[in-house]
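Visitor: Give me coordinates for this.
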Amino acid sequence: MEKELELIKRQLAREKAGRQRAEDLLETKSRMLYELNQQLSSTLESLKAHEIQLVQQEKLASIGQLAAGVAHEINTPAGFTMCNLEVLQQYVLSLLNYQDSLKKSAGIVPSDVQALDAQFNIDMLRKDIPDLLEETLEGMNRIAAIVRELRSFARQGEDEKQWVNIDHLLKETLHLAAGQIKYHVEVITDFSIKKDLYCSPGKLSQVFLNLILNAGQAIEGRGHLWVSSYETQDKAVITFRDDGIGMDEQNKQKVFDAFFTTKPAGKGTGLGLSISMDIINQHNGSITVESTLGEGTEFVIELPIIAKSEDDA
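Guide: Got it, this is the predicted structure:
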């Protein structure tokens, strides 16, 4: 009997020791899992921060590409605006001088007035001044539009979604990119999206700009870019088709991979299309590509159309 009790005590001791080892092991594993989870959380935050940096770097690269074209776009209207103002200043001074001449000639005869009219060409001044003013205002409006579109592209609140007219956003982005492509690319547009989309306009503008600039770089010599938009019952479809050099099947399969680029070293980061796909995915949409080597490339973006609530409306 005593032996049986001793065996039971030993068995209980072994079980207790086994449970303790199991608990110690479980605690150790739990602590390791907690530490790993903390490391993963830290890594995830780091990756998110790195992703934001990559997006901003790509945007800065795009803005850098636009800088020369935008400078030219601003310089042209600013140039003729300044010239017009200088000529207008001379005209106004002539009119003031003419008025002074009339004041000094109280006893002037009609023939003298006609002579003064001929000297200062009053009829021409009256016709030219409104034209100059209208052209000057047009130039200043063009400058304001270019600056507004550039600020819109680089806006800080780009993550905030809002109701946006996609066709208007496309037109703004095409205007912004005009300085880079207008001398060798003819742009043909066909826009027909009537419904507003709930989206991040800054991010979508970045996608559109990237596809436009890519098309311009893919066109050797002179070529065409067709940009169209239309809507189905539940989707907005935007297409960018060019007649550039195109891609073979191997490059087409990699085109959305991060850091993949066919551009020469120093000409591209290889992030533009990868970031574009991420942005479209964030909008619950899709982006696909079709391309034939030597014939051109077409990108198709599909974005969901959601109904506005009464508050939104």
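Visitor: When you work out contacts or count neighbours from here on, use the C-alpha atoms and nothing else.
Guide: Noted.
Visitor: End to end on stretch 239-257, go ahead and measure it.
Guide: In stretch 239-257, first residue to last residue: 20 Å (C-alpha to C-alpha, to the nearest Å).
Visitor: wait, is Leu7 part of a strand?
Guide: No: in this structure, Leu7 is helix, not part of a strand, as judged by DSSP: H, G, I helix; E, B strand; the rest coil.
Visitor: Could you pull up the contacting residues of it?
Guide: The contact partners of Leu7, by C-alpha atoms under 8 Å, 6 or more residues apart in numbering, come to none.
Visitor: Return the distance of it relative to Ala17.
Guide: In terms of C-alpha to C-alpha, Leu7 sits 15 Å off from Ala17.
Visitor: and this one, so I can compare the two:
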Amino acid sequence: EVIESSIEMSSPYLEKKNIDVVRHVKTDVKMYCDGVHMQEVLRNLIKNAAEAMEHNGQLRISAYDTRKAIVIEVQDNGPGIDQEDLTRIFHPYFTTKNRSKNFGLGLAYCMNVMHKHGGKIDVQSKKGLGTTFILQIPITEQPV
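Guide: All right, here's what the predicted structure looks like:
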């Protein structure tokens, strides 16, 4: 539900650039989380991906579970992130975008939300091949 509502709420960004969204959800494990904050994390990642990609790009959102966590991957086929920037993208106020429209707080917020849930966020990127953000949320028996 969180993934679908995040995609739906992000549709203006996606439609504007004619970005195809491919869903690959292979889990039926219930995720206990703060739905509003988790939705905002996904929306932030989707928006960043849409801004990075050219028109007619592809965004792949996958979800699966391991024995310990629910894993959500947000993968784009954009230009990728420079290696020197990868070490700084989660720092508050770091941005590669136009500073007049962006404060560089989105990924720092995402990291904070994931830590509050006992989870983590990682990134893999290769210049020219795209970027994948990997969210891991621990599987718990009761609500967070």
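Visitor: what span of structure 1 lines up against stretch 51-65 of structure 2?
Guide: Per TM-score structural alignment, the counterpart of stretch 51-65 of structure 2 in structure 1 is residues 217-231.
Visitor: Phe191 of structure 1 -> structure 2?
Guide: Match for Phe191 of structure 1 (TM-score structural alignment): Val25.
Visitor: Do I have it right that that match meets Ser62?
Guide: Yes: applying C-alpha atoms under 8 Å as the test, Val25 of structure 2 and Ser62 come out as touching, 5.3 Å apart.
Visitor: Would you mark the buried spots in the helix or strand hosting Lys47 of structure 2?
Guide: In the assignment (DSSP states H and E), Lys47 of structure 2 maps to helix 35-52. Buried residues in helix 35-52 of structure 2, counted by 16 or more other C-alpha atoms under 10 Å: 38-50, 52.
Visitor: What segments of the stretch 201-313 of structure 1 are helices?
Guide: Ranges of helices in the stretch 201-313 of structure 1, per DSSP state H, counting those that start in this stretch, are 201-218, 249-254, 272-282.
Visitor: want to throw those helices into CSV with distance to Asp234 of structure 1?
Guide: Below are the helices of the stretch 201-313 of structure 1 laid out as CSV (distance: least, C-alpha to C-alpha, whole Å):
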stretch, distance to Asp234 of structure 1
helix 201-218, 18
helix 249-254, 28
helix 272-282, 16
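Visitor: closest one to Gln90 of structure 1 among those?
Guide: The closest of the helices of the stretch 201-313 of structure 1 to Gln90 of structure 1 is helix 201-218. By C-alpha to C-alpha, the value is 42.8 Å.
Visitor: And the residue nearest to the spatial centre of structure 2, how far from Asn112 of structure 2?
Guide: The residue lying closest to the centre of structure 2 (C-alpha atoms, centre = their mean) is Leu45, at 3.2 Å. Relative to Asn112 of structure 2, Leu45 of structure 2 is positioned 14 Å away (C-alpha to C-alpha).
Visitor: Between Val25 and Ser62 of structure 2, which is the more surrounded one?
Guide: Applying other C-alpha atoms under 10 Å to Val25 of structure 2 and Ser62 shows that Ser62 carries more neighbours, namely 18 against 15.
Visitor: Name all residues that make contact with that one.
Guide: 23-26, 71-74.
Visitor: What of Thr27 of structure 2?
Guide: With the criterion set at C-alpha under 8 Å, 6+ apart, Thr27 of structure 2 makes contact with 63-65.
Visitor: Check those residues against Gln83 of structure 2 and report the nearest one.
Guide: Of the contacts of Thr27 of structure 2, the one sitting nearest to Gln83 of structure 2 (C-alpha to C-alpha) turns out to be Ala63, at 25.9 Å.
Visitor: What count of nearby residues applies to that closest one?
Guide: 19.
Visitor: so Ile143 of structure 1 makes contact with His72?
Guide: No: using C-alpha under 8 Å, Ile143 of structure 1 is not in contact with His72, being 10.8 Å away.
Visitor: more crowded one of those two?
Guide: When neighbours are counted by other C-alpha under 10 Å, Ile143 of structure 1 and His72 differ, and Ile143 comes out ahead with 18 against 14.
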